[in-house]
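Engineer: Below are the sequence and a predicted model for it; my questions follow.
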Amino acid sequence: MWTLTTDKQWSALAARFPEISDMAGVRQDPRHHAEGDVAIHTQMVLASLIAQSDYQALAADDQELLWTAALLHDVEKRSTTVVEPDGSITSRGHARRGERITRKLLYVGERIVALPFPEREQVCKLVRYHGLPLWIFEKPDPLKTLLQVSLEVDTQWLTMLARADVQGRICADQADLLYRIDLFEEFCRENKCWGQPRQFVSDTARFHYFSHDEGQPDYEPFTESGSAVVLLSGLPGSGKDTFIARNLADWPVVSLDNYRRKLKISPTDQQGTSRVVQLAKEDAKAMLRSQTSFVWNATNLTRQLRQQLIDLFTTYKARVRLVYLEAPYQQLIRQNRNREYAVPETVLHRMIERLEVPAIWEAHQVDYLPSERMR
């Protein structure tokens, strides 16, 4: 069984992980967290989680994953906490940044055994969405938000974590917050995504729903003819070129690296990179207009970057297959070093920290290919 650590005493955790020791002294607004700093709150959350009967009913492997998410759910309050001009204390963006730091910790595994991809991503998404059950009905489209999140994280586990988060604090509105979580659970049950991803009639229907503001979850759109585009995503050294050679050797490839080398433009040259992307898009448009299928080969590490490309491709009625490739960390380092154009490891680590793993709803088809599944 994977475990973050066998010694779960707080003093041992703080001694082993800087991410944990940093929680001490991180202030919280006493109106919402009268118990004290983030370290005190996190310990109370862990105690609350372990006491839940639903948690005790989980398999030991699942308990470890949920416990790890609870331990790390506020890890990036250390970097986001500010005292506002009115004296209130906020930590906006701590969950989003917490997801990325959790992924780096569990992937790089400098002090732990690295966690396999599916389990790691479940922990990361629990950290990312731990506050959602409290605020989902304040979202512009609560239903779409719920169904989207259900495709990324187990909503039952998310609810358990949210309850522990509320029970592990001292605040005047605790009863109201727990009631909001009850409503979130009922919302999940009503929409057939309690403890399971929401099912769609097809991949095309799923993509249409999440890419159209007025989409309906049970609508089956007409399939339009166009190119097939394979959009790759992955860190340098993750095996993108190998994937193409093994699976799509006869497809045209739009490669940003090839344009850079041809034009002798450094990846750090922002103005030059803009020119590279523009040239690549012009070549892609020519193939889209002629309905020629092709591969777009680049790292595509952020959702915003991928979305821009997918919007371009689907404007021409293309069907997009998004393929995320990943190698175990030590293998990634070796493969990057062996590349003809290796990325400096300091840069590679920054890329790991800002990596946003593609979500299943980003394209018509999304495939996750850790290296062991590529063989």
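Structural biologist: Received it, and whenever you're ready, just let me know what you need. Numbering: from 1, shown residues only.

Engineer: C-alpha only now, for contacts and for neighbours.
Structural biologist: Will do.

Engineer: If you count contacts, what does the longest strand along the chain end up packed against?
Structural biologist: Criterion DSSP state E: the longest strand present in the chain is strand 319-326. Using 3 or more Cα pairs under 8 Å, 6 or more residues apart in numbering; DSSP states H and E as the contact criterion, the secondary-structure elements in contact with strand 319-326 are strand 228-233, helix 303-315, strand 365-370.

Engineer: what residues does that strand touch?
Structural biologist: The set of residues external to strand 319-326 that reach it, using Cα atoms under 8 Å, 6 or more residues apart in numbering, is 226-235, 238-240, 310, 313-314, 357-358, 362-371.

Engineer: how far is that strand from where the chain is centred?
Structural biologist: 15 Å (Cα atoms, centre = their mean, to the nearest Å).

Engineer: try this one next to it:
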Amino acid sequence: MLTYDALRQAVPAPNGQIAWGSLLPMLPDVAALSVVPQDPVFHAEGNVLIHTQMVCEALVTLKPYQEADADRRFVLFYAALLHDIAKWSCTITDEHGRIRSPGHSKRGAVDTRILLWRAGVPFTLRERICRIILQHQTPFFAIKGSRSGDSAEFIVRKLSWEVNLLELAAVAEADILGRVCDDNADVLVNIELFRELAMEEGCFESPRAFPDPHTRLTYFRTSGGIAPDYPFHQEPGSLVTVLAGLPASGKNTWVDKYGGGLPVISFDDAREELGLKHGTSAGAAVHLAVDRAKELLRKKASFIWNATNISHLMRTKCLDLLLAYGAEVTIVYLESPEHTIKQRNNKRDTTLTNAAIDKMLHRWEVPLESEAHDVRYQA
């Protein structure tokens, strides 16, 4: 069984040797990357495992790794080691015969979250790793802006609320040094420009400053459509706490302890009221819950939204509704170990099975600080 202690002991010293002989048997999903091919145009070094090993070997020689404390070395090393872990499931050969791995960063962040959660890695360290993996390619092109038209400044400002940019840039640099490709020099320049821009914005190692949470959230949600350095007026609205977390992670207990008697919007309650089981006629329960939320929002009344909200897509639908009515939103994310969740679920009066919870893990995206006025973690 993979453990945090074993992972910690395997982290190499700066400029140290990586114990591949013991590390790969401990992480079979990484070892399996030896059979996953890569496009020789961008990865002439060979398969994904060869690339991964080259990335890690490059990382331990870099200044950010050499100057890091033990926690940061843990984060940087496992972000590098696991950054392409999802290529085994995402790699395809397209109609032109080119090898691609669409979506491997997003899938890799989720796969890593599950792996490290089960290993008992502390929440903060785990999420730092997952966030780097999610964005590990962004420094390659951010300085040129995004395909959707976002400026480099916007990308850096928002990203600084989601990931430590020093750590992200270090892994991105190692990623390029660990491949054989004609454009390596150009990409390394882009990464250095990304660093310089983050430093200019004052957000290389901490989130970019904003006048207040509402200005920050509005700036992010409008893709930089307002001035980031001047307060953006906020009309009074409902104060809404949105709970998020896997089933049986403690959301109902949180309501009982901290809810203060506020109204609670819950899909589970709506489903129970309608006499529905999990996975059947979910639309009717959602419709009922949303109608009740809208009624409270029109009254500018405070309430709690109690749902799993484990995927970014589902939270976005919820937040879009709340913010359209001018609500001020706090996300409270709760988490428990897997064995605790499944023991609790077995004892609950519910039609949701532990097998169904296992399937939900593959949509598990922990809320980011950029998503709401305030995001709090209880894990």
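Structural biologist: Nice, I can see it. Source: prediction; values computed, not measured.

Engineer: which of the helices and strands packed on strand 319-326 of structure 1 is buried the deepest?
Structural biologist: Ranked by mean neighbour count under mean count of other Cα atoms under 10 Å, those are led by strand 228-233, which reaches a mean of 23.

Engineer: Could you give the residue range in structure 2 aligned to that strand?
Structural biologist: Using TM-score structural alignment, strand 228-233 of structure 1 corresponds to residues 239-244 of structure 2.

Engineer: Which residue numbers in structure 2 does the longest strand of structure 1 align to?
Structural biologist: Under TM-score structural alignment, the alignment places strand 319-326 of structure 1 onto residues 328-335 of structure 2.

Engineer: Repeat that for stretch 62-71 of structure 1.
Structural biologist: Mapping stretch 62-71 of structure 1 onto structure 2 (TM-score structural alignment) gives residues 72-81.

Engineer: For that stretch, give me the average deviation versus structure 1.
Structural biologist: Relative to the matching residues in structure 1, stretch 72-81 of structure 2 has an average distance of 0.8 Å after the fit, by mean Cα distance after the TM-score superposition for structure 1.

Engineer: tell me how far that stretch is from the chain's mean position?
Structural biologist: 16 Å.

Engineer: now stretch 349-369 of structure 1
Structural biologist: Relative to its chain's centre, stretch 349-369 of structure 1 lies at 7 Å (Cα atoms, centre = their mean).

Engineer: In structure 2, point out the residues matching it.
Structural biologist: Correspondence between stretch 349-369 of structure 1 and structure 2 is established over residues 358-378, with TM-score structural alignment as the criterion.

Engineer: So for the matching stretch, what gets flagged as buried?
Structural biologist: Using 16 or more other Cα atoms under 10 Å as the burial criterion, the residues of stretch 358-378 of structure 2 that qualify are 361, 363-375, 377.

Engineer: what do you get for stretch 97-114 of structure 1?
Structural biologist: Buried residues in stretch 97-114 of structure 1, defined by neighbour count with 16+ other Cα under 10 Å: 97-109, 112, 114.

Engineer: Also stretch 145-155 of structure 1?
Structural biologist: If you call a residue buried by 16+ other Cα under 10 Å, then stretch 145-155 of structure 1 has these buried ones: 146-155.

Engineer: Over to stretch 171-187 of structure 1?
Structural biologist: Under the neighbour-count criterion of 16+ other Cα under 10 Å, stretch 171-187 of structure 1 has 171, 174, 177-178, 180-185, 187 buried.

Engineer: now swap in stretch 323-337 of structure 2 and tell me
Structural biologist: 323, 325-336.

Engineer: all strands of structure 2, in order?
Structural biologist: With DSSP E applied, structure 2 shows strands at 92-93, 99-100, 239-244, 264-266, 303-306, 328-334, 374-378, listed in chain order.

Engineer: Of the ones you listed, which is nearest residue 315 of structure 2?
Structural biologist: Shortest separation from residue 315 of structure 2 across the strands of structure 2 is recorded for strand 239-244, at 8.5 Å, computed as Cα to Cα.

Engineer: after superposition, how close is the closest one to structure 1?
Structural biologist: After superposition, strand 239-244 of structure 2 averages 1.0 Å from its match (mean Cα distance after the TM-score superposition for structure 1).

Engineer: residue furthest from the geometric center of structure 1?
Structural biologist: Note on structure 1: the largest separation between a C-alpha and the mean C-alpha position, by Cα atoms, centre = their mean, falls on residue 290 (34.5 Å).

Engineer: what's the average per-residue distance for the longest strand of structure 1 once overlaid on structure 2?
Structural biologist: Compared with structure 2 after the fit, strand 319-326 of structure 1 shows a mean deviation of 1.1 Å (mean Cα distance after the TM-score superposition for structure 1).

Engineer: Next, the angle from that strand to helix 303-315.
Structural biologist: Orientation check (axes from the mean of the first three to the mean of the last three Cα atoms, to 10 degrees): strand 319-326 of structure 1 against helix 303-315 gives 150 degrees.

Engineer: Residue 49 of structure 1 maps to what in structure 2?
Structural biologist: Residue mapping for residue 49 of structure 1 onto structure 2 gives residue 59, with TM-score structural alignment as the criterion.
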